[in-house]
Every structure is written in C-alpha cells, then in structure tokens.
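# Compute the structure for the input listed below.
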Amino acid sequence: MAQQQSGTIPPGWVGGFAQSNPKFAYPNPDLSSLPLLDNLANIDLLQRQQAVKWPEFSWESVIGDPKSRCFQMFAPYISRIGYTNEGRVYSIICPQQGSCSPSFGCLNIEVTVTGQRGWADETGQEKVAADLTVEGKIWFSPSALQNPFVKFLWGLFADSKLPFPARKADAIRVTLHNSDDPSKSILPGRMGESARFKSPDFARHPGKAWSVANLEVGIGPIVKTGHAIVDDFNELTMELVNLASGNLLSPGNVLTWNVWCEEPALVDRQEWREHAEKWRESIDADHGAPSGPGTDPRYFDGTPFKPIEALVQKEIDKINAWLKEHLLALTQAAKAK
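Coordinates of the predicted model:
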C-alpha cells in the first residue's frame, strides 16, 4: 500500500475512469484495452498532475551482485504524471539528467516516453496504474564550460552531417525493455515500492510523500546508426557513461525507480509543453536541474559510490585519441558538405 500524506486535493476532481473497467483494478491492473498513446499528442486534455518530488533510482553497479546496489535520488520534480478530471492518463514526463565539463560540453541523459496509458485516482486507496514504452537517449550539447577545442570539434560534428550525438535528434538510442521479458517493450508502473530489493531509509519518504509507485526497465544494446565512424564513437561514449555511473545503462542491467509523489495539483499546459526544453537550457548553462540537485549515488549503508578515476580518465583519453585520429576525416566531410 502506498504511503499517504493528508492534504486537500484541488477542486474539479470527478474521478471514475479507474472504475470504468473491472480489469483496471488492483492487485493486477490490466490496461491492455487502452491504446498506447503518443506522449505529447494530448497535452491539451491535461487538467491535473501528480509530481514526483523524490525520484529514487537504484541499480547494481556490478551486475549480478546485490551488495553492489546503488541508490540515487535524481533531481526533484524530474517526473510527473498528467491526467484528466476523470482520471485518464494522457502524458508522463520522465527523467532527464545532465552534467557538464570542459572536456566534452554537456552530456544529457533522458528516458523518453514513446507511449503511455493508464489511470489516476485521487480519492481511492490506489492512486495510479500506468503502462509505458520508453527509449533511452544520450547526447551532447554546448556548455558554458567547454573549452575552445571542444567547441571546434562539436562544430565539426554538426557540419559533417553525420549523425553524431551532438543534438537530441541524433542522440545515442539505448533500447529499454520489460525487465521480466526482453521481448516485451511495455513497462508497468504500479503502486508501492519495488519488491526487487529493500531500500535504505535515506531513499524512502513515508510520512512526507502523498503516494509512492515504482517502475523498472531492462537495459538493452544501443541502436546502430549505420555509419561505422559514428557507431565507434557512440560505443566509446557508452563505455565512459557506464564507467562513471557504475553501469547505470549497461546492457543486462535493470534500472528501478521508486517515485514518491506530492499530492495532486492542477496542470499548466504551457509549462508542461516547455518542461523538457527548460531543463535542457538550464543544464547547458551549467546551472544543473532547475528544481535543484539530487543526491550522489550511495550503497545501502550510505557509503558513496566512487568510480575508479584512473579508469574513467583512461576512457576519456581513448575518446580524445579517437577524436584526434578522425579530425582530418571530419574536417574533410564538413568541407564537402
């Protein structure tokens, strides 16, 4: 059962959609009668939302070793679910993270929702049930921190017209699937904390959150672009991401998040449309998430996760060597275009 905090829900709640089909009910909601809808196609129908103030993520930093499990709260309000006064879900904002450095500019990581369906209920014991299809996207963007050489290189990437991940449209695409069955793409988001593991107290928020639900994804391989030079660069980038994060997006791993929500609120549709761009602009300016920082990854006992700096630097050196090796080819490609 979800932890609830007493509070007044905003006016206008009608409800009823969660009860419109007996198969929607817990303990095993079946939402298959609903179509998977485009996540951005029905923003004009949104009236209400539940915002995730405490998005608590977890994964094994050594795949297969439960003792290596890390816990990290991403930035507050990084996710939310939007629905009508009756409770039909029409849009879900999912996580976006970013970090900047002089060596690479800004690295953006986003879980992009490609389809969703579900219900929300503000007065029942169970607050939400939703299915999602998602894709991981990783790309670089200009940074207020980047040095002139890096700025020059990213300019070459753009001018070459090859699909280097220098913008979201050409992002590295990480396949994500149902953690119980890699052949299935639909991910169930259900009430309560994940039963896969026990969370430490610092990753739990009973008494403060209005509700809690959980979702998890299995990590698959990245999608090839068909351009060998780009695919080589993307593989090197993913090696660096996984070394620095403790295999956060390593194929074969499972990424879980417990989403601890605030009580419902009304939706500002224009703000909803602009949410993702606002976050990206803040990251690129090296201001971090506009809602404030999350936490660093920690093990169950609170010990901080620390990547082996020598290995991370070695991977950075490999990418720099790759860039220098291909500098002439990139310059020629840019001139040819």
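# only C-alpha atoms for contact and neighbour calcs from this point on.
Fine.
# can you give me the strands in the stretch 101-250 of the chain?
Assigned by DSSP state E, counting those that start in this stretch, the stretch 101-250 of the chain shows strands spanning 105-120, 128-141, 172-177, 187-191, 211-222.
# among these, which is nearest G82?
Closest of these to G82 is strand 105-120, at 8.7 Å (criterion: CA to CA).
# what comes up buried for that closest one?
Buried residues in strand 105-120, defined by neighbour count with 16 or more other CA atoms under 10 Å: 105-113, 115-120.
# How about stretch 217-237?
For stretch 217-237, by 16+ other CA under 10 Å, it's 217-220, 222, 225, 229-231, 233-234, 236-237.
# Show me the one of the strands of the stretch 101-250 of the chain that comes nearest Q96.
strand 105-120 (4.2 Å).
# counting contacts, what elements does that closest one pack onto?
Applying 3 or more CA pairs under 8 Å, 6 or more residues apart in numbering; DSSP states H and E, one finds that strand 105-120 contacts strand 89-93, strand 96-101, strand 128-141, helix 269-284.
# what packs against the second one?
Right, the one you point to is strand 96-101. So strand 96-101, by 3+ CA pairs under 8 Å, 6+ apart, packs with strand 105-120, helix 269-284.
# right, so of the ones you listed, which gets closest to L327?
Of all those, strand 105-120 comes closest under CA to CA, at 17.7 Å.
# any idea of the angle that closest one forms with strand 89-93?
Going by axes from the mean of the first three to the mean of the last three CA atoms, to 10 degrees, strand 105-120 is angled at 160 degrees with respect to strand 89-93.
# Can you get me the centre-to-centre distance for strand 105-120 and its chain?
Averaged C-alpha coordinates place strand 105-120 at 5 Å from its chain's average position (CA atoms, centre = their mean, to the nearest Å).
# angle of that strand against strand 172-177?
Going by the same axes, to 10 degrees, strand 105-120 makes 30 degrees with strand 172-177.
# next up, for comparison:
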Amino acid sequence: MNASKTLQTKCDEKKITPNHIPAKGWKGGFIEKHPELQYKDGVADLTSLPLTDNLDNVEKIKRQQRVLWPEFTWLTKHGEPDSRCFQMFAPDVSRAGYDNTGQNWAVICPQQGTYIPGFGTINVEVTVAQQRGWVNESDKTLAIDMIIKPKIWFSRDANQSALGKIIWGAFELANIFHHLPVSKDQAIKLDTSSTIKMPGVDNPEVIFVRDKLYTPNGLDNLPAFTLHNNVAWNYANVEVVIGEVVKTGDDFVDEFNQLVMNLFNLGSGNLLEVDSTLAWNVWVDAPTKVNQTEWRNHADYWRRSIDVNHCSPDGNGSPVRYANGTEFSVEKELIDDALQAIWDFIKSHI
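I've put the predicted structure just below:
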C-alpha cells in the first residue's frame, strides 16, 4: 500500500495548454554583445555578471519559458543505481523570466508536497535568492546561475485521523515556546551545493542551469516516459547536492526538524536525503509574454492551492517511478512509525 501521495495524484485532472510558437517581440542581442558569457568547449562562465536578488527586477521581465514538464530523478538508496526513481512534478512549477534582448532577470523554482492522509502535507519550496544569466531564443540556448534556499514545512489535513489531531494539538502547544515548521515563516531550511565545479565560481551555493539533458551514470538512455521531444520547445538541466538541515540554535527544534525530514524522506523516497544528488531536466514550452503581476503572485497562488486544497493548480504530475516504470511505494506501517516517533518526541517534552 502506498501510504503517501504527491499532491498531483490527489487532484482532479487539469492540464495547462502548451505554447508551440514563440510569442512576438523577441529582439535578442544580449549574448551576442557578451561573447565572454557564451559557451566555450561546453562551458558557459557567467562570473562577469553580477548576481541579482531574484525579485528585484521583475519589472524588466518581458518574456518567459515555462517548465511544463519538470522531470526529476534521484537515488532512493545511496550507491544503488537500481534504486533510481523518476518523477515529473506538476506543470509550470518553474520558469525563466528575461527581457526582449535575452538577459535573464528572475527564476521561479519548484514547489512540491508529500501528502500524508490523516496528517497533512509536508511542503517543499525551492526559493531562489539570487540569479544571473541569459536566454537566446534564436538558437534555443541558455545559461543561468542561481542560489537557492529549500524550505520545508507542513500544513494540516482537513480530515485528520485521531493520531493526526493529537499530534497537531501537541504541535500548537509546543509552538508557543519553540518555532516549529508549521508555516513557511518557520520552515526547515536546507543547505545545497552544486555538483559542478565552474572556473571562477568560489561559492558552492551557486547552482547551474545549462543546455542539454542530464543522463544519470549507469543509464545509456533516459526512460521514455521522461522524454517530451514531441511536445516541448526546448530543454535544459540542473543538478543539486542536498546538504544538512540548517541548525536553528534551539536543540528541541533541531531534533524535531530532523524527525520531520525523516518522515518526508520516507514518504518521498529520500528526495532530500543528505549528500544525495537531485537532478532535473526542465522541458519548456515556446516562449510567452509575461504578465508581471501574475509573475509576482505565482508562488502565492501555488502555495494557497497546496495549503488549502492539497492540489497543484495547473494539473497533475506523475507518480514516482523506477526506470522500468514500476511505481515506488512505501508501506503504511513505516509512515505510521515515523509519525509515532514525532508524537513520542513531542509527548516527552510537554
């Protein structure tokens, strides 16, 4: 029995319509004026561009490429290639936003959740703190650097089980004295780093979005169900090494946060396991024009839908699957044990 479900599998089916023809208005010219930023021997060095805060220049964004097919992959067990799983997150969880010349000014990154019936949703948001880069529609290339800050917190299920009600009651009591991850403002934070060593980049937090597809070691080809050549306009890839949970300085909260991460990783197949590599191939539809108000509100729109409806607003993603197509599952008893561990911890401190 699969005890946890991603939000996408719980929602009613809804599909966003891909755009197949680039919107009018593309001028280009940015990358042509900056040859130092272009690919050389497969490497694009962006260090001469300053990193800018992700939401400081939204008024400059005129065009966007929407990630309608975000294909993620990771090992559910360290060092075991056969344990590799794949999952397409819900459409339009990520976007690149740039001006008509091709300079990139902002990135929207993924939001996701693992829904545990009777308890609630463990939410994940990859917040982009800073970015720099370029997009060239003329030859379908891009290069973007970004610094990301994953955050994890949970929201309650409207139809709580008896154990869920007890646990949430304890959360509310403990939260009077400690900042538990029961809201985005009090979220668990993770360190991340890049798998790639880029010349001139000393900050390990800088993550690289680059051309081509990511193919895991040990696989000659990506599974057919992860490919979208027949519908996507273009693609790129990203790789991130998952780091430790950031300490809060409160021993109670730090131990509690680790129990929450244990529960999340159990339900998601170790999606955010320490020292694992999380990679995704970002398949985009053709460039569209940007509504800047909608862009600013996009993350809140998603968050409301996930918090309130446990639902991804623009359609369903896929279940977690192994390369042969078999679905990943976790026994309900294991989820119950992880919930019990959280309850036992809270009970021993109140």
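# How close are the two chains, by TM-score?
TM-score for the superposed pair, counting by TM-score structural alignment, normalised by the length of the first structure: 0.90. Supporting figures: 321 aligned residues with a CA RMSD of 2.0 Å.
# hmm, back to that, in TSV, list the strands of the stretch 101-250 of the first structure along with distance to H275 of the first structure.
Formatted as TSV, those follow (distance: least, CA to CA, whole Å):
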stretch	distance to H275 of the first structure
strand 105-120	13
strand 128-141	17
strand 172-177	21
strand 187-191	22
strand 211-222	21
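# nearest to V62 of the first structure, of those strands?
strand 211-222 (13.9 Å).
# quick one on the thing from earlier: just say which of the helices and strands packed on strand 105-120 of the first structure is most tucked in.
strand 89-93 (a mean of 25; mean count of other CA atoms under 10 Å).
# Just want the angle from it to helix 269-284.
Going by the same axes, to 10 degrees, strand 89-93 of the first structure makes 20 degrees with helix 269-284.
# What residues in the second structure pair up with strand 89-93 of the first structure?
Matched against the second structure by TM-score structural alignment, strand 89-93 of the first structure falls on residues 104-108.
# Return the mean post-superposition distance for the matching stretch against the first structure.
When the first structure is superposed, stretch 104-108 of the second structure averages 0.5 Å from its matched positions, counting by mean CA distance after the TM-score superposition for the first structure.
# returning to what we had before: what about the strands of the stretch 101-250 of the first structure, which gets the closest to E315 of the first structure?
strand 105-120 (15.1 Å).
# Show where that closest one falls in the second structure, residue numbers please.
So strand 105-120 of the first structure sits over residues 120-135 in the second structure, by TM-score structural alignment.
# mind listing what the residue nearest to P182 of the first structure when sequence neighbours are not counted touches?
Distances taken as CA to CA, 6 or more residues apart in numbering put G218 closest to P182 of the first structure, at 7.2 Å, once the chain neighbours are dropped. Applying CA atoms under 8 Å, 6 or more residues apart in numbering, we find G218 of the first structure in contact with 176-180, 182, 251-255.
# go on, T101 of the second structure?
26-30.
# Name the nearest residue to the counterpart of R48 of the first structure in the second structure, sequence neighbours excluded.
Aligned counterpart of R48 of the first structure in the second structure: R63 (TM-score structural alignment). Nearest in space to R63 of the second structure, with sequence neighbours left out and distances taken as CA to CA, 6+ apart, is K289 at 4.5 Å.
# The first structure: which residue goes with the one you found?
In the first structure, K289 of the second structure lands on L266 (TM-score structural alignment).
# any idea what R204 of the first structure aligns with in the second structure?
Per TM-score structural alignment, R204 of the first structure is aligned with L227.
# how far away is that match from N217 of the second structure?
To N217 of the second structure, L227 of the second structure is 17 Å away according to CA to CA, to the nearest Å.
# So which of those two has more stuff around it?
With neighbours defined as other CA atoms under 10 Å, L227 of the second structure and N217 compare such that L227 has more, 15 against 8.
# Now do the more buried one against D314 of the second structure, distance only.
On the measure of CA to CA, L227 of the second structure and D314 of the second structure end up 20 Å apart.
# before we move on, what about T226 of the second structure?
From T226 of the second structure over to D314 of the second structure (counting by CA to CA), the distance is 19 Å.
# list the contacts for Y83 of the first structure?
45-49, 89-91, 119-120.
# Just the closest of these to R80 of the first structure, please.
Q49 (6.7 Å).
# Now which residue in the first structure aligns to V43 of the second structure?
Under TM-score structural alignment, V43 of the second structure pairs with N28 in the first structure.
# helix/strand/coil for that match?
Secondary structure for N28 of the first structure, judged by DSSP: H, G, I helix; E, B strand; the rest coil, is coil.
# I'd like to know how many residues surround it.
10.
# For the closest residue to V135 of the second structure other than its chain neighbours, give me its contacts.
Closest residue to V135 of the second structure apart from its sequence neighbours, by CA to CA, 6+ apart: L142 at 4.3 Å. By CA under 8 Å, 6+ apart, the residues touching L142 of the second structure are 133-136, 209-211, 236.
# let's see it at 10 Å
The contact partners of L142 of the second structure, by CA atoms under 10 Å, 6 or more residues apart in numbering, come to 31, 38-39, 44, 96, 102-104, 133-136, 209-212, 235-236.
# cool, and L180 of the second structure?
Applying CA under 10 Å, 6+ apart, the residues near L180 of the second structure are 153-154, 171-172, 174, 186-188, 252-254, 256-257.
# Tell me which residue of the first structure lines up with it.
Checking TM-score structural alignment: L180 of the second structure goes with F164.
# so how far is A25 of the first structure from its match?
45 Å.
# Any chance you could spot the residue sitting in the middle of the second structure?
P110 (3.3 Å; CA atoms, centre = their mean).
# Kind regards, and thank you for your time.
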